[in-house]
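J.: Only the shape, not the letters, is given here:
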């Protein structure tokens, strides 16, 4: 099934000299069987620095692929951090030691020091190692793949250099260090999965020479057919005739939420029948609540229901008039696709990970990344007031979501695993040992200091 045409829009500055398929297509010998019955199941080891109960797009993606690969006959074992909450995990979810509430957040920082994966790999036969981060448990998975002669896959979920505000060093230095490390790690992989064509181009332009395939996180479209929008509105005490602006995601700095809330408050001031619903949790929650309360005329129409999951979340998506999104750091806006699956048009900024989904004037509005809060508010108001145009966006939004049907994407990943079985074995490179990132950091600091002294 082809992906939305927007996935093909951008051309990379640097293209590899290997035969590559388009988004979601395997390359080489495996592609010939893309429409055939799935081959026998594979044993796959996932390594991730974040997983449930921590709510994030990465955790959601891993869980969806895990479940749908299992339905195809694969055995997927997930190595993930241990959290504070007691969990009823099966043998397929194996928890490793972690620093709880790292940097006073709900994130658990995994410690890649456990012997459990080493023992497991001695006693169990895995076919593929699939890591979801290029550091910490990702490096653990990489070393095990090389030691056992297994193919190594990396899904590039996150633009890590956009998160340097969490690191207590100079942002520019940290960003350069992260880019160097992630590029090196990608070049050690047999396959890199990019969620969108934009991210593939970013990696190519940085010098990644490994095979890259574009494979987004899919949407379980059928689940939204049972959504009950009236129930969601009743839970929030929102009238059936009111407009609902919805955001779903973590309440953190990188999601550009102060911008989004201020823009939406302008909408609420102009439209007395409009409500804003902010779903999720994070360290910026209290600051955002305070921001919403600053305007007394609209404070009662801003709702913070916290974390919402499962059928209740699907109800909220369906209850929304518009989904609003201002993040500039996405690799793929999974929540954007989910909103569309519920038939909810989207107003968003034109940024990586979003522009492949939102087609301006077709299934929503896509504003320039530098759009002001007033520009964003005006676009939302125009959409609310033009019922005919907004109604035309609804079927187009659903069509976009159907092109990201999760079972089809899981089958493509399954077939990619099969193609990797044909690859020769590789040896572990010394540059990827545990202290490689620290070494790169000091090299970058030294380079920056040298440049400063040369200008004195």
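T.: Good, I have the coordinates. Just so it is clear, the structure is predicted and the values come from calculations on it, not from any experiment.
J.: only C-alpha atoms for contact and neighbour calcs from this point on.
T.: Will do.
J.: what does the helix or strand containing residue 61 rub up against?
T.: Following DSSP states H and E, one finds residue 61 within helix 57-71. Applying Cα atoms under 8 Å, 6 or more residues apart in numbering, the contact partners of helix 57-71 are 50-52, 75-76, 157, 217-218, 334, 406-407, 410-411, 414.
J.: List the buried residues for that helix?
T.: Of the residues in helix 57-71, 57-62, 64-66, 68-70 count as buried by neighbour count, 16 or more other Cα atoms under 10 Å.
J.: Equivalent analysis for stretch 249-256, please.
T.: 249-252, 254-255.
J.: when you check these against the strands, which ones overlap?
T.: Assigned to strands by DSSP state E, none of these qualify.
J.: immediately after the helix holding residue 61, which helix or strand?
T.: Per DSSP H and E, the first helix or strand lying C-terminal to helix 57-71 is strand 75-81.
J.: which helices and strands does the following helix or strand past that next one pack with?
T.: Sequence order places strand 93-96 as the next helix or strand after strand 75-81, per DSSP H and E. Applying 3 or more Cα pairs under 8 Å, 6 or more residues apart in numbering; DSSP states H and E, one finds that strand 93-96 contacts strand 75-81.
J.: List of residues touching the strand it packs on?
T.: 41-51, 66, 69-70, 91-98, 108-110, 117, 137.
J.: Please check the residues you listed and keep the buried ones.
T.: 41-51, 66, 69-70, 93-98, 108-110, 117, 137.
J.: ok so, going back, just the angle between the helix holding residue 61 and strand 75-81, please?
T.: Helix 57-71 and strand 75-81 meet at an angle of 160 degrees, taking axes from the mean of the first three to the mean of the last three Cα atoms, to 10 degrees as the criterion.
J.: now for stretch 383-391, what's the gap between its first and last residues?
T.: Criterion Cα to Cα, to the nearest Å; first-to-last residue distance in stretch 383-391 is 10 Å.
J.: Any buried residues in that stretch, and which?
T.: For stretch 383-391, by 16+ other Cα under 10 Å, it's 383-384, 389-391.
J.: Over to stretch 200-207?
T.: Result for stretch 200-207 [16+ other Cα under 10 Å]: buried residues 200-204, 207.
J.: Put this next to the first one:
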């Protein structure tokens, strides 16, 4: 079959699926933003990046921006059709940036498959979850509804969709869930595995950390409230006082990915350091920013305790990889985390906003929880049993794509 992947940051969620389809003899192309420099073994073409959209309507801005990107993608797709004669049997895309909106107009006979990452909702998810981030106002819900328009349109157009977790699939309206198949992106459990020899030299003359050391890790794309950065920072004074030898390592950019910046500081890191920095031994607190994947892997393999908190939102790969590495995880007792961690079985869960409970759980793990070895083993087994890339997820993804082609 001829298969076209469309994603502004390709390969994104498809680093394994796209090459696997090539290996099975399919003709695979990818269409991505001209500014995307991520490498891929798949032949990749680029569309013109959209210019910033100017509109006075805050409610309409989101759809306008996504429709503009969708138009530029469609224009690139039309060139593929008219100049190069490319007509895909299947299009696989992420609707989050509007890229799939007009592709059915270029190739009406192609099966359109989309990655159903999350549907914005006005209640029961991130909106209104954290009172500190602002009151739960009607205007906030209005904005959330307007941001959902292109996602609903994409799902209506789609012939099928794939979601990585049941929680994320269930964020979509009941009328549309029948289109969604739940298959995780998959974790490479050969690469991400326990390693008693793991080590990491911290930059700037910091200590060399090794497996067995008393290390607390926190990893997020960005250091922001959506991933509980503020909750962790507020728990640290008690943790560091209780564990005077512990080293705390935080990975993540200062610019937010999902929420806005604080009003009274340049970043959430600056805001929280101003609040609790005077209570911390900052010689044992290490902010690494974003790090190479190899350094990140070393950290989650050597850590004694890995902390993962999240709003009711998309579940991070970093949690699944930490579990695959056999980490002792202290997580937030929020719905996406409960899908993979049961308290006392394969990790520890604490209420998102309970700073004392979080500090106690982290300190207990750092001190050497007697159940720690069993929890670590069970965490890895969870990934092996249901999220393994090679044995489970990738074969199911391939079968899902090929079955959609056979239905045409």
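T.: Perfect, thanks for sending it. A quick note: this is a predicted structure, and the numbers were derived from the prediction, not measured.
J.: I'd like the contacts of helix 57-71 of the first structure as a markdown table, with distance to residue 294 of the first structure appended.
T.: Formatted as a markdown table, those follow (distance: Cα to Cα, whole Å):
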| residue | distance to residue 294 of the first structure |
| --- | --- |
| 50 | 35 |
| 51 | 35 |
| 52 | 34 |
| 75 | 52 |
| 76 | 48 |
| 157 | 36 |
| 217 | 37 |
| 218 | 38 |
| 334 | 31 |
| 406 | 42 |
| 407 | 45 |
| 410 | 46 |
| 411 | 49 |
| 414 | 51 |
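J.: and which of those residues is nearest residue 144 of the first structure?
T.: residue 76 (15.9 Å; Cα to Cα).
J.: For the closest one, grab the count of nearby residues.
T.: 23 (other Cα atoms under 10 Å).
J.: Could you measure from it over to residue 139 of the first structure?
T.: 19 Å.
J.: same deal with residue 265 of the first structure?
T.: 44 Å.
J.: from what I can see residue 189 of the second structure touches residue 392, true?
T.: No: the criterion here is Cα atoms under 8 Å, and residue 189 of the second structure misses it with residue 392 at 11.2 Å.
J.: Which one of the two is surrounded by more residues?
T.: Using other Cα under 10 Å as the criterion, residue 189 of the second structure and residue 392 rank with residue 189 on top: 20 against 17.
J.: Aligned to that one, what sits in the first structure?
T.: Counting by TM-score structural alignment, residue 189 of the second structure corresponds to residue 221 in the first structure.
J.: That match against residue 403, yeah?
T.: No: the pair residue 221 of the first structure / residue 403 is not scored as a contact, 9.6 Å apart, by Cα under 8 Å.
J.: which residue in the second structure lines up with residue 342 of the first structure?
T.: Counting by TM-score structural alignment, residue 342 of the first structure corresponds to residue 325 in the second structure.
J.: do the same with residue 46 of the first structure
T.: Match for residue 46 of the first structure (TM-score structural alignment): residue 5.
J.: post-alignment, the strand or helix carrying that match versus the first structure, mean distance?
T.: Following DSSP H and E, one finds residue 5 of the second structure within strand 2-6. Following superposition, strand 2-6 of the second structure is found to deviate from the first structure by 2.0 Å on average (mean Cα distance after the TM-score superposition for the first structure).
J.: and that strand, what does it pack onto?
T.: Using 3+ Cα pairs under 8 Å, 6+ apart, strand 2-6 of the second structure sits against strand 27-33, strand 90-93.
J.: Please repeat the previous calculation with a cut-off of 10 Å.
T.: When contacts are defined as 3 or more Cα pairs under 10 Å, 6 or more residues apart in numbering; DSSP states H and E, strand 2-6 of the second structure sits against helix 17-23, strand 27-33, strand 43-47, helix 58-84, strand 90-93, strand 111-115, helix 394-406.
J.: and residue 87 of the second structure, helix, strand or coil?
T.: What DSSP: H, G, I helix; E, B strand; the rest coil gives for residue 87 of the second structure is coil.
J.: Leaving out the residues flanking it, which one is nearest to it?
T.: residue 81 (6.0 Å; Cα to Cα, 6 or more residues apart in numbering).
J.: is it true that residue 26 of the second structure touches residue 401?
T.: No: between residue 26 of the second structure and residue 401 there is no contact under Cα atoms under 10 Å: 11.1 Å.
J.: what about stretch 48-59 of the first structure, start to end distance?
T.: With Cα to Cα, one end of stretch 48-59 of the first structure sits 8 Å from the other.
J.: Quick check: the aligned residue for residue 171 of the first structure in the second structure?
T.: Under TM-score structural alignment, residue 171 of the first structure pairs with residue 140 in the second structure.
J.: And its match, how close does it get to residue 146 of the second structure?
T.: Distance from residue 140 of the second structure to residue 146 of the second structure, by Cα to Cα: 10 Å.
J.: joint contacts of residue 189 and residue 392 of the second structure?
T.: Counting by Cα atoms under 10 Å, 6 or more residues apart in numbering, the common neighbours of residue 189 of the second structure and residue 392 are residue 384.
J.: can you map out the helices along the second structure?
T.: Assigned by DSSP state H, the second structure shows helices spanning 17-23, 58-84, 103-106, 138-157, 166-170, 174-177, 229-242, 268-276, 293-302, 317-324, 335-338, 355-367, 372-386, 394-406.
J.: list the buried ones in the third one?
T.: Within helix 103-106 of the second structure, the residues that count as buried by 16+ other Cα under 10 Å are 103-104, 106.
J.: of all those, which comes closest to residue 406 of the second structure?
T.: Of the buried residues of helix 103-106 of the second structure, the one sitting nearest to residue 406 of the second structure (Cα to Cα) turns out to be residue 104, at 18.4 Å.
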